[in-house]
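Peer 1: coordinates only, sequence not included:
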């Protein structure tokens, strides 16, 4: 796998268009991803009423939204990915969706912090089988040259899920209670899981990639790579390694923001739950959706000219995001803060579609789920595991000296992580150039 070229299409595949079934499957998988992220983000959206009822600190919120969740979500994604590569990926996805949805409903029944933490860990266990199988299923429904766009559309799941979570969760919490929001979303997810199980067809693995070379006389077929071989190949490939690390540094910022932006807007900038349900939902939903979709379209175009676009596109997005991020944090009122938040919300997500597309085209078809899980392991363990955990602890640290704006002070400390992510994407560009040079050397 190390240094493998991007997947080539079978003859005519580059010009082929995906069929109607592929687009229906993509829409269903995107809805599952919406639920995946909606379930995950309800905790941060409803942080204020949860804190008021259960007496949870910022550090505790950071742990259950970050490290405790990520330990199960990231690590279990590896064996689940290995299993999905060798079995039915659709069934793995459906079972996982049912599990995390039931656990989400259980969050609404928690009466103490330990119970809430246990339910969130179970959500992490279920969500470990959500995204990697979906990446591979989409890659077998859409030919090379269209996957960036398809995966870009699929990656609209997080912004749509987060925006719906904000609008739905805040509205239900304001009208009823934060508990009902968790329970209702969980029930919808269980019903969706049953639909995926019965109505989505498992595609043939690698059916749209280059046909294997005909076997010469006496030459045995190439065996499917084992678990350890795929893992070694992934981390031995500097392109994949730097992409995973750069995404991890980016997600350190994005997940820290996702878990505490609503709390900062409400506690330190005067926003109400009703205002969150409308205005923050619009800003986050539109901004991140535009970023996801635009980056998917751009990477399909730019990568045809140079594969370094997989690195330069997300790096450019982060450079442009920094000044607007600082202005968002510094704003005194929530109205002005949301104006400045719109651009970094989109630019922060310029990394995801390029990362997923690069990994899916860099490896063999029977390594895609596990390779996608390895990508998620690195970037989510760093970003999801430590980003919210760090920011919550930083807020508690600043509480003594800045009791009225401790989260604002903590948010300022995310700027160096922006710079770290940019530096890692530049190292990725250098690795891609070296790989291209090796491929063209006779």
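Peer 2: Right, received. Where do you want to start? Here the structure is a predicted model, which is why all the values come from computation and not from measurement.
Peer 1: alpha carbons only for contacts and neighbour counts from here, please
Peer 2: Fine.
Peer 1: now residue 251: how far from residue 348?
Peer 2: Look at residue 251 and residue 348: by Cα to Cα, to the nearest Å, they are 9 Å apart.
Peer 1: just checking, residue 328 touches residue 341?
Peer 2: Yes: counting by Cα atoms under 8 Å, residue 328 touches residue 341, with 5.5 Å between them.
Peer 1: buried ones in the host helix or strand of residue 151?
Peer 2: Assigned by DSSP states H and E, residue 151 belongs to helix 147-154. Residues 147, 148, 149, 150, 151, 152, 153, 154 are the ones in helix 147-154 that count as buried (16 or more other Cα atoms under 10 Å).
Peer 1: ok, second structure coming up, stack it against the first:
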């Protein structure tokens, strides 16, 4: 007998599901913490290493994204065929060690190599985690579980901003990289001890479980399924705007608004933490409404992202840092609400044998466009505008242009939600 259809299954989570979710959440937190510490420290090492905005964007965006996105696909294919928990633990060790090595860089090339190492490790963390969680939680609880897992991102941004600024202020930026990076090695051991590899497809139909892992098939599935195409595009555009702001917001507050590094760390940290509310609430709302109206998995993200636009623009147009931070509070709360619904929908549309691969393919476009092009576009536009407007105003205008992409992302998410409704009808 086959299990109930997706979005309506009511089977309970496995015994250690919440333990797995908790530990994977902390691993994801460390992932983003190691990523954010680069952004909060970039004004410090920019001066020491004599780097331009375009070079900073290459280090924090394009070069990072190229390896992160490209390596994510073969690693995810491996995850669909092997023990995912061991793979995530190994990835955690790699990105943690290379984060620490970033503190030893003395020029652009050395920092570039360290960032490539961080990206290579982080490529093995997220997609396998989505696959693991989809085998611990049934479809009716999956958006909430993934939304809860995803609070690791805002918590990591919070911790990276606070710890990076605090350690750099107390010691220097080199020690900040080292002391933030190395604890991840111990966390990898905790993951191996506490989390078990779950059985694949325990909450899926017989037809879905019968489908075998196939890299080419996963790619075809993404391009042949309207909802997966639209969710992929929506996530990519969201990340284009989001990563631009996350990388350049600390620099904007220092250059344009006259804040110190310590003030930036203290001001941004609690705002990034607001994202955990949006992440959990978005997943919870989608699971409440989605079983009867699956389009909610796209409409909820679309509405919340559209609401972020006027607040981000208002914060960027403000003339002092405290007003900017006040304006940023609401959009930083709302901008994570898409993660649980959007990723849960794509996991549910995917056979269990290919979930990590499909997540990595979606992540490839998401990260290449989001991390790779977003910060680079803002950095390059800032460099181009600097001779006419000065350093501070140039970055302000560049960030305003980048944040406007949230409006396009909102439209794509709504379209994805209604495409999901049609795709589920065809599948049943």
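Peer 2: Okay, I see it. Note that the structure is predicted; figures quoted are calculated from it, not measured.
Peer 1: which part of structure 2 matches the helix or strand that the helix holding residue 151 of structure 1 is followed by?
Peer 2: On the C-terminal side of helix 147-154 of structure 1, the closest following helix or strand by DSSP H and E is helix 157-164. With TM-score structural alignment applied, helix 157-164 of structure 1 matches the range 152-159 in structure 2.
Peer 1: repeat that for stretch 39-52 of structure 1.
Peer 2: Mapping stretch 39-52 of structure 1 onto structure 2 (TM-score structural alignment) gives residues 34-47.
Peer 1: just the strands in the stretch 301-442 of structure 1 please.
Peer 2: Ranges of strands within the stretch 301-442 of structure 1: none, based on DSSP state E, counting those that start in this stretch.
Peer 1: ok, the residue lying closest to residue 5 of structure 2 once chain neighbours are set aside to residue 378 of structure 2 distance?
Peer 2: Computed as Cα to Cα, 6 or more residues apart in numbering, the closest residue to residue 5 of structure 2 that is not its neighbour in sequence is residue 205, at 6.8 Å. Plainly put, residue 205 of structure 2 is 45 Å away from residue 378 of structure 2 if you go by Cα to Cα.
Peer 1: tell me which of those two has more neighbours.
Peer 2: residue 378 (30 against 17; other Cα atoms under 10 Å).
Peer 1: what does residue 181 of structure 1 align to in structure 2?
Peer 2: The alignment partner of residue 181 of structure 1 in structure 2, by TM-score structural alignment, is residue 176.
Peer 1: likewise residue 263 of structure 1?
Peer 2: By TM-score structural alignment, residue 263 of structure 1 lines up with residue 251.
Peer 1: surely that match touches residue 44?
Peer 2: No: look at residue 251 of structure 2 against residue 44 with Cα under 8 Å: they stay out of range, at 9.9 Å.
Peer 1: ok, these two, which is more surrounded?
Peer 2: The residue with more neighbours, out of residue 251 of structure 2 and residue 44, is residue 251; 26 against 18, by other Cα under 10 Å.
Peer 1: what helix or strand does the more buried one sit in?
Peer 2: Secondary structure assigned from DSSP H and E places residue 251 of structure 2 in helix 226-255.
Peer 1: and for residue 98 of structure 2?
Peer 2: Assigned by DSSP H and E, residue 98 of structure 2 belongs to helix 84-102.
Peer 1: just to revisit the earlier point, ok, and the closest non-adjacent residue to the match of residue 263 of structure 1?
Peer 2: Nearest non-adjacent residue to residue 251 of structure 2 (Cα to Cα, 6+ apart): residue 43, at 6.4 Å.
Peer 1: is the one you found in a helix, a strand, or coil?
Peer 2: helix (DSSP: H, G, I helix; E, B strand; the rest coil).
Peer 1: so how many other residues sit close to it?
Peer 2: Neighbours around residue 43 of structure 2, by other Cα under 10 Å: 20.
Peer 1: residue in structure 1 matching residue 323 of structure 2?
Peer 2: Superposed on structure 1 with TM-score structural alignment, residue 323 of structure 2 falls opposite residue 336.
Peer 1: where's its match relative to residue 32 of structure 1, distance?
Peer 2: In terms of Cα to Cα, residue 336 of structure 1 sits 33 Å off from residue 32 of structure 1.
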